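give me a 3D structure for the following:
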Amino acid sequence: MPTPAELAAMRRALELAERGPTGVNPQVGAVILSPDGDILAEGWHRGAGTPHAEVDALSQLAEGEARGTTAVVTLEPCNHTGRTGPCALALLEAGVSRVIYALQDPNLKAAGGAERLREGGVSVESGVLAEDATALLDGWLEVQRRGRPHVTVKWAQSLDGRAAADDGTSRWITGEEARADVHVRRSAADAIVVGTGTVLADDPALTARTSAGELRERQPQPVVIGSADVPVDAAIRRHPVEPLIYPTRDLHRVLTDLKDRGIQSVFVEGGPTLASAFLRDGLVDEVLVYIAPVLLGGSRLALGDLGVPTMADARRLRTASVTPLGDDLLILAHPVSEGDA
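Modelled structure (predicted):
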């Protein structure tokens, strides 16, 4: 069982971890305690290629000062050599006698540090404040588990399921409150994705803005998928973040590349064709549907072919919430996997 000093050190390590950037690497914090439970050093991971949290903390101690100490870390010390060496080995060589960590590393290439430490005679305890660490690393952990970013597909529709009138006009199906909610969610996402068809038809800026029309401090990475050329004067090219353009229909390839770039969450806003493709390929974790109390009729459906030839093949969703936004409704739902059905 961890001592009160060790629990306090883990809370401090979690605070330190938040200072690090999100992305390809996890946010990790570390605290070195003396045998009496006093904090001797603190560290956190500052990004790819920089010292890991444990090494950052150890670097602040004089030679031999870490002998007999306790290292408190938010994630299992790594056991592989990448841009930096194994943290488990660094702790062993420093003479640390006890290591406490919150979460086991889900990355098989990096895992195994705890076992290496135990083999080296170090006392190891895991699972300390694991729920707090999980909350901190939720996005990164999901990427490790799925092998791709979290994908949210959003669309706005009329009450009868249309995304636009028959002449193609769609501004505005929903009201101001619903549109403001979209911009908040854009800002929270790492990337916003549309197809070239949407770029050519609507020329969207894909920025996250306030109700006053000003740019929010955090802007998503704009992403365009499709074979058509993006015009040189397209609004998306004036986005504060340079857009990524993928001339392909291979969504798996796109998501893999985005994962490798450190993108953890993707917000798909690209119209019926792209939304349907993500759903058809089983690449959606969350669906956001903004429904306006308006009837349009016609053929401009909010979704296209989902590969559902019969009712038995219907894509089932589980509703997580229904939120009124002015006269509109926001339905948040999650696809039901076969194991959940």
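
only C-alpha atoms from now on, for both contacts and neighbour counts.
Noted.

tell me the secondary structure for residue 31?
strand (DSSP: H, G, I helix; E, B strand; the rest coil).

so what's residue 249 closest to, chain neighbours aside?
residue 226 (5.9 Å; CA to CA, 6 or more residues apart in numbering).

again but with residue 168, I slipped
residue 300 (7.6 Å).

ok, now residue 215?
residue 209 (4.4 Å).

who's in contact with the one you found?
Counting by CA atoms under 8 Å, 6 or more residues apart in numbering, residue 209 touches 183-184, 215-216.

most neighbours among those residues, please name it.
Counting neighbours by other CA atoms under 10 Å, residue 183 leads the contacts of residue 209 with 19 neighbours.

ok now the one helix or strand that residue maps to, how far from the chain's centre?
Assigned by DSSP states H and E, residue 183 belongs to helix 176-188. Taking CA atoms, centre = their mean, to the nearest Å, one finds helix 176-188 lying 18 Å from the centre of the chain it belongs to.

mind listing what's buried along the very next helix or strand once past it?
The helix or strand immediately downstream of helix 176-188 is strand 191-195, counting by DSSP H and E. Neighbour counts over strand 191-195 (16 or more other CA atoms under 10 Å) mark 191-195 as buried.

let's see this one next, to set against the first:
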Amino acid sequence: MAETTTSETDAMRRAVALAASPGVPLHPNPRVGCVLLAPDGTVVGEGYHHGAGTPHAEVEALAVAGERARGATAVVTLEPCNHTGRTGPCAQALIAAGVRRVVVAQRDPNPLAQGGADTLRAAGVEVETGLLADEAERVNPAWTFAHRHGRPFVTWKFATTLDGRSAAADGTSRWVSSPAARRDTHRLRGLADTMLVGTNTVAVDDPQLTVRGDDDLPVGVQPLRVVMGERDLPAERRVFDDAAPTLHLRTRDPDTALRTLYAEHDRHHVFLEGGPTLAASFLRAGLVDEVVTYVAPMLLGAGRSAVGDLGIATIADALRLELAGTTVVGDGPDANVRLVLRPALRPTERGTN
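Below you'll find the model as predicted:
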């Protein structure tokens, strides 16, 4: 098989940049970029997927190239799809256009769409995989995670005081977080395709669970609102209004909820904003992949803990998190510290004793 050329590496970097074009929805489809190179290494076409129902990146690039696609090399961030959905299979489109070689960054983890590389090879097209794969995967992290694990990626968000309280002793919790932190929360909500809380949060707090923007924070498609729990809820709760779709999952098991959301509703990124009991159930099950917390510069001394019982009796068994990022959100008395953390690997998971 031919060596990957410098022009192909440069083209893949361009394809990754195309895939990450501003304004492209993060879900439900992956963001993909494609660059077509003539035999002499010049670019004859490029394209990217603009969202569900639109032409795929390869098809858009082929349309630009026209007859110049014959004998060309297609450099694409994700393995060309091998199935017919709203659009036809890209593997067959590349074959029909007479493309000679296809260079792929990320193999497709979606079992419904994968297999394009094998189809191309069977048709006599030379295929190379793995070029800048890590960079390509970072364009679609939640989508990739969901298809690899059979469940959505879970971000747990909460606000807390310096002493770990999410509400005062009398139950009041508005507002622990600052206006700047709440605005930032809406930005993060907009990155997910699912908002999830428990029935108790809906019964007590009556949240609407929508993304609310402003002139500088445009709102795209509202996430699916999911209420998890077995109890019935009044129909007049705000989560059941017409601002966004809502699903009531009548289960208390986090794993069942997540696998249902993936398999039956094509969900890839859950933004968990439930109370301490629901958060603890996801943490105990090992089903929190990212933690985002806004720490307010205040002390309560008593009140509701930010998380419920984790079944931990000794410091040696503490659930440890690794800090992935720290940002001051807002300024002056409205400043909060946003921490982004991920569950730490145990020593055995790191391959050490």
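
need the TM-score between these chains.
For these two chains in superposition, a TM-score of 0.82 is obtained (TM-score structural alignment, normalised by the length of the first structure); 338 aligned residues with a CA RMSD of 3.4 Å.

can you pull up the most central residue in the second structure?
For the second structure, the residue nearest the mean C-alpha position is residue 142 (3.0 Å; CA atoms, centre = their mean).

residue in the first structure matching that one?
The alignment partner of residue 142 of the second structure in the first structure, by TM-score structural alignment, is residue 139.

surely that match forms part of a helix?
Yes: using three-state DSSP, the assignment for residue 139 of the first structure is a helix.

residues touching the closest residue to it other than its chain neighbours, list them.
Spatial nearest neighbour of residue 139 of the first structure, excluding adjacent residues (CA to CA, 6+ apart): residue 264 at 5.8 Å. For residue 264 of the first structure, the contact set (CA under 8 Å, 6+ apart) comprises 23, 139-140, 143, 148-150, 190.

return a PyMOL selection command for the buried portion of those.
Listed next is the PyMOL selection for buried residues among the contacts of residue 264 of the first structure, using 16+ other CA under 10 Å:
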select buried, resi 23+139+140+143+148+149+150+190
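
against residue 320 of the second structure, how distant is the counterpart of the residue nearest to residue 215 of the first structure in the second structure?
Following TM-score structural alignment, the counterpart assigned to residue 209 of the first structure within the second structure is residue 212. Distance, residue 212 of the second structure to residue 320 of the second structure, by CA to CA, to the nearest Å: 33 Å.

again, but for residue 269 of the second structure
Taking CA to CA, one finds residue 269 of the second structure at 22 Å from residue 320 of the second structure.

the more surrounded of those two?
Set residue 269 of the second structure next to residue 320 and count neighbours by other CA under 10 Å: residue 269 wins out with 29 against 13.

make sure the more buried one is actually in contact with residue 156.
No: with contacts counted by CA atoms under 8 Å, residue 269 of the second structure stays clear of residue 156, the gap being 10.8 Å.

what about the helices in the stretch 151-300 of the first structure?
176-188, 196-202, 251-260, 271-280 (DSSP state H, counting those that start in this stretch).

about what we covered before: what's the mean deviation for the helix holding residue 183 of the first structure versus the second structure?
Compared with the second structure after the fit, helix 176-188 of the first structure shows a mean deviation of 2.6 Å (mean CA distance after the TM-score superposition for the first structure).

list the buried ones in stretch 126-136 of the second structure?
Of all the residues in stretch 126-136 of the second structure, those buried under the rule 16+ other CA under 10 Å are 126-129, 131-133, 135-136.

could you do stretch 89-102 of the second structure as well?
By neighbour count on 16+ other CA under 10 Å, the buried set for stretch 89-102 of the second structure is 89-95, 97-102.

endpoints of that stretch, how far apart?
Stretch 89-102 of the second structure: ends 15 Å apart by CA to CA.

same check, this time on stretch 90-110 of the second structure
15 Å.

stretch 28-42 of the first structure now?
First-to-last residue span, stretch 28-42 of the first structure, CA to CA: 11 Å.

for that stretch, buried residues please.
28-34, 37, 39-42.
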